[in-house]
Structure formats: C-alpha cells, structure tokens
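Asks: Sharing a sequence plus its predicted fold:
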Amino acid sequence: MSKYAKTWWGQRFIAALEGFTDSGRLARGRSYSTDNRIKQWLLQKGKVDAKLRGNTNPYYGVYKEPTYKVSVQMTHLSEVQWQKIIQRLSQRASFIARLLLNEIPENIEAVFAEAGVHLLPKDYRDFKVACDCPDYEVPCKHIAGVCYRLAGQLDQNPFLLFEMRGLASEKLLRELANSSLGKVLSDAKSNATVELMPVDSFYTRPVLTELPQEISLKSFWQGQQPLPKSIEPSQPATIPAMLIKKGGDFPGFWQKQNSFIEVMEDFYLRMRKNTLKGL
C-alpha cells in the first residue's frame, strides 16, 4: 500500500498509478505534488488542469525554469450506466449512511459490477493524461505529481471520485434525493449556510438580581426547593458525534496518518469517564 494516501480509496487510486509506472519515475513525481511545484490547480467537470514548475535540463535544451501544463482525468461512465448505479445506491441504507459520513463503502464496487463497470481505477486504461514536457514517457513525473496531489484530495472529499468518473456531486445528490433514503444524504450535504447570530460576549456574564428584604437562613442554605434524591442516567446519542463524523476520517486540517474520528471517539470516552467519576 502507498503511504501517500490515507483512505482505502486513495490507496487504490495510487496503486493503479504504481501498477504501470516504474518506481524511479514515481519517486521523482512525488516531489512534484507539493505547493512549491504546483503553480495552478483547477479541478472541474472531472478533469484536473494544472501548471507545474519544472527544472532546467540542458540535455533537453531547457536552460530556463519552465512551466508545464498537465491534465489528468479518468474515463467517464455513460448516462445509462450512472442511472443504473444511482438506482441501486439509493436502495441501500448502508451506502447512504457511509456516504453521509464522507466515506466510500468498501463494497461499493459490487454495485458498479452489476452495471459492468468499476468506480476505482484498475490500470492505465482508466486514465487520460497529458503533459507538454519533453519527456516522452507516460506518465511523466509531472503527471505522477498531479496524481499524488489528487489522491490527497480524494482522501478529504470522496465525492471527487464520482466527478472524475463523469458524475458531478451536485447531480448525484439531486438524483438520490428522489428516494426517501437518499434525501437524508442530500440534506446533509447541502450547501445551505447557517446564519451567524451576533453576541455581546463569548463568555456567560452574571445577571444582577435584587435581594429580598428578609432572608431565611434555612432557605438560603437549603434552597427554595429540595434537590432530587437521584439523577436519571443520561441516554447515549442515537448517532454519536455526527458533526465530527460528517467530516470523515481525514478532514482537511488533519495531517496525521491515524483516523481523526477514532482519536475523537477515544477523547469523548475518556472525558465521559472523568465526568462520571465526579458525580
């Protein structure tokens, strides 16, 4: 498995690239996936158009630092094939739930196999690439660099994989919204923004109240009403930490190799234990 992608679908994407490219070329290509090399990045309609900073190379007659144009896309599925796939996806609650959490179900290829296709790339025939550098090998190190960068974005947003196959995420959500199960996914992934409410302070401020003229010592120390003798145990959430899980295992700010969701689950568990000890 490649260490340059974190999710299993990112790993599969890189594995397809490594399957038909020599290791030396890939090693050089990884260095071209950084911000220092990528001058421009545009991903739209399932195609990446990028501009990369190259190196001077007198052997090829390149004496001034060049800028190379690179394009990477995957073969698109037909409209008929997508309709069959969407119909089957919208009938499985497990698929809807995983997609809701920004994850691709590991058995999703079974749905695509029923339509005679596959989602994740298997070999070079799943890619359409181009680069205007003088290297005649395909993929060159610049194309490899773009693919490594793309694999990192797939980790954070698996819906890009559907776009690379020719189905925009907006259209996928709109089609799934026609079913009762798919509406859950559509609502959760909508771009509706929550209106921010202004506040006077980030902290809770004390509210001054007037004291009564006469104060009973008994009510002062014991309160106006007796405290309950027992506290009902709290019920765990039906879908715990939904807001965190919607971001996926590897959100954009999370640069570690381990799952962000697993770290937060452990954190919540330890906090809950500490809270119960104090009761």
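Replies: That came through, no problem. All of these numbers come straight from a predicted model, not from anything done at the bench.

Asks: switch to C-alpha atoms for all contacts and neighbour counts from now on
Replies: Will do.

Asks: Look up how far P66 lies from I104.
Replies: Noted for I104: a distance of 38 Å to P66, by CA to CA, to the nearest Å.

Asks: Who has more neighbours out of these two?
Replies: I104 (21 against 14; other CA atoms under 10 Å).

Asks: Now that one: which helix or strand?
Replies: Assessed by DSSP states H and E, I104 sits outside every helix and strand.

Asks: thinking it is in contact with S94, fair?
Replies: No - in this structure, I104 is not within contact of S94 by CA atoms under 8 Å, at 10.6 Å.

Asks: Touching, Q73 and M164? I think so.
Replies: Yes - look at Q73 against M164 with CA under 8 Å: they come within range, at 6.2 Å.

Asks: intersection of neighbour lists for the two?
Replies: G46, K47 (CA atoms under 8 Å, 6 or more residues apart in numbering).

Asks: quick one: which of those two has more around it?
Replies: Between Q73 and M164, M164 has the larger neighbour count (other CA under 10 Å), namely 24 against 21.

Asks: Could you pull up the contacting residues of the more buried one?
Replies: K45, G46, K47, Q73, M74, T75, H76.

Asks: and what of F20?
Replies: So F20 contacts D123, Y124 (CA under 8 Å, 6+ apart).

Asks: any idea how far it is from K128?
Replies: From F20 to K128 the distance is 14 Å (CA to CA).

Asks: then this one, side by side with the first:
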Amino acid sequence: MSEREWWVLQWLDLLEKYRFKKRLERGRNYAREGNILRIDFEGAKVTAQVQGSADEPYFLWIKLDAFSEEDWSYVIQSLAEKAIFSAQLLAGEMPQNIEEVFIANGLTLFPFSLSDVHSRCNCPDPKNPCKHIAAVYYELADRFSEDPFVLFQLRGKTREEILAEIRKIRQQNGEEMTEISGEKDSIAADVETTPSQKLTVEDFWRYDQPLDSDLVNLKTETDQTVLEMLGGFPLPSTESQAVKQFLEQIHKTIQSEIVHQANP
C-alpha cells in the first residue's frame, strides 16, 4: 500500500484518538466491505447512504463548522501572497505548513477532535458516531487523498472558488507592479517594435540602457534571499534540488551583472 498523504494521515490520526476504537473499527469494516452506497457533497455538508443490518439503507450527514466569508478572504489573501502555496494548490497538492496560514488568521483547518465534527444518522443507535457515520469518516480519508480541496469545501469554499480568488489576487498584484514599473520607465515600455520588425528571443532578453537601481535591487527586508523566501518547490526532492541550484546560479549571475553595471 502506498504511503498516505500527510493531510490524510492527520485526518486518520483524528480517528485514532477517539477512545471508542471498536465502534470505529466496525465502521472501517463497513467502508471496506462496500456498505457505503452513496456519498454526496452538498455545499459544506457530506450526505451518505450506508447499508446496515436492516433492509433499507440509513441516511446520514457530516459537516464541519464553515468559515465566514470574511475569514476566507483573509486566508485566501495570505495563500495568494506566497507563490509556493499558490503553485502547490494549483497543482492539487496541500502545502505542508498550510495550517500556519489558518492559525495566523485565528482559524484551524483540521478539527481538534471528533467532537468538532458534527454528524447525524437515522439509525436506531443512540451513540455518535455510529458505525455508519464511522464508515463515512474512513471514506472521507480516501476522498481527501484524491482531492485535498474536499477538506476546504467542508470549511465552506470549493476548489473552483479558492483557485479563482487566488488567481484574481495574483493578477491584481501583477497589474499593480506593472503600473509601478510604468512610472519608472519600465523595461517593457522601452522595447519598441514595428509591423516590419520581428522580435527574436535574443532581442527580447537584451536591454542596452542603464538599469534603474530601484528595478534591480534584489535585497529584501530580511537577510533571506528571494529564493529562500520562496521556499521549497512542489517537486520530488532530487528535481527540487536541481531547480533550486539552477535558479541560485541565475541569481548569482544577475547580482554579478548588477555590480558590474554599478561599477563599470
């Protein structure tokens, strides 16, 4: 069996901490034996039909406390500000330290215990979770593995809504930077073409005018380099290291050129 994703393991760990383990184990067996006849996501709520010992299946629902629109706006703004988070989410991956973003905004993506998960089943068992609800708990782990955005949906935002808002914010930030660069006689504005002039790849990257120091200052407010602030890359470790080394070499070349132009 392949290794489970960290966010799936965190959900399963939530189940393992539940003290009535035999009850959950019966639910796990129900899930394995195919007793879950149907599972649907209705907004931030999960609904399901689970076949029990009776002739007719039981109906149940599960939900988490959804975040408010205001809470989500702060979270998405924070996610959009970190390029590595945006890249991983757009690639369908859950950033390793994403919980820090929610905590910084006074929230928590993952529930602390099963008592934070709301559920109800129409079976006669007075205990909650019953084995039918427990079965869906384990089914949700597989759903989280297939699509980590399911967890976000249980908090009130779908994949499409989150990615659309991230793209919108990053696009707006890009437009703002373009306006600032325009005020500083941006490089792009200095490259003029005519219908009879074809711009080659070599010409595109060539700029023969002295660079404005405000445009080439690669320093940040901290001692970190731009690459260090960007963090890791959503790639296998070997490929990630190769990309990082390549970009570091480019970074050093650019800095060397800046020093050369500043001290001809």
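Replies: Now that the structure is in, tell me what you want to look at. Quick caveat, the model's predicted, so the values are computed rather than measured.

Asks: Give me the TM-score for these two chains.
Replies: Remark: TM-score between the superposed chains equals 0.62 [TM-score structural alignment, normalised by the length of structure 2]; 180 aligned residues with a CA RMSD of 2.8 Å.

Asks: Would you mind checking which of the contacts of M164 of structure 1 is nearest to D35 of structure 1?
Replies: Nearest to D35 of structure 1 among the contacts of M164 of structure 1: K47, at 19.2 Å, using CA to CA.

Asks: Not counting its neighbours along the chain, what's nearest the closest one?
Replies: Nearest-residue entry for K47 of structure 1: Q73, 4.7 Å, with adjacent residues in sequence omitted and distances by CA to CA, 6 or more residues apart in numbering.

Asks: how close does G106 of structure 2 get to F67 of structure 2?
Replies: 11 Å.

Asks: Please apply the same query to P129 of structure 2.
Replies: From P129 of structure 2 to F67 of structure 2 the distance is 23 Å (CA to CA).

Asks: Give the aligned equivalent of E170 of structure 1 in structure 2.
Replies: Under the alignment (TM-score structural alignment), E170 of structure 1 pairs with E160 in structure 2.

Asks: same question but for L161 of structure 1, I mixed them up
Replies: Looks like L161 of structure 1 aligns to L151 there (TM-score structural alignment).

Asks: ok, now A50 of structure 1?
Replies: Match for A50 of structure 1 (TM-score structural alignment): A48.

Asks: right, and that match touches L60 too?
Replies: Yes - at 5.5 Å, A48 of structure 2 counts as touching L60 under the criterion of CA under 8 Å.

Asks: Mind listing the shared neighbours of these two?
Replies: With contacts taken as CA under 8 Å, 6+ apart, A48 of structure 2 and L60 have no neighbour in common.

Asks: Quick check: closest non-adjacent residue to the aligned residue in structure 2 for V129 of structure 1.
Replies: Under the alignment (TM-score structural alignment), V129 of structure 1 maps onto S119 of structure 2. Leaving aside its sequence neighbours, S119 of structure 2 sits nearest to I62 (CA to CA, 6+ apart; 4.2 Å).

Asks: That neighbour falls within a strand, correct?
Replies: Yes - under DSSP: H, G, I helix; E, B strand; the rest coil, I62 of structure 2 sits within a strand.

Asks: So what does it match up with in structure 1?
Replies: So I62 of structure 2 corresponds to V72, using TM-score structural alignment.

Asks: Now do the contacts for its match.
Replies: Counting by CA under 8 Å, 6+ apart, V72 of structure 1 has contacts K47, V48, D49, F127, K128, V129, A130, I143, V146, C147.

Asks: Can you add neighbour count, distance to F220 of structure 1 and secondary structure and give those back as TSV?
Replies: Compiled in TSV, the contacts of V72 of structure 1 are given as follows (neighbours: other CA atoms under 10 Å; distance: CA to CA, whole Å; DSSP: H, G, I helix; E, B strand; the rest coil):
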residue	neighbour count	distance to F220 of structure 1	secondary structure
K47	19	71	strand
V48	19	70	strand
D49	16	72	strand
F127	18	76	strand
K128	13	78	strand
V129	19	78	strand
A130	17	80	strand
I143	27	75	helix
V146	25	70	helix
C147	25	70	helix
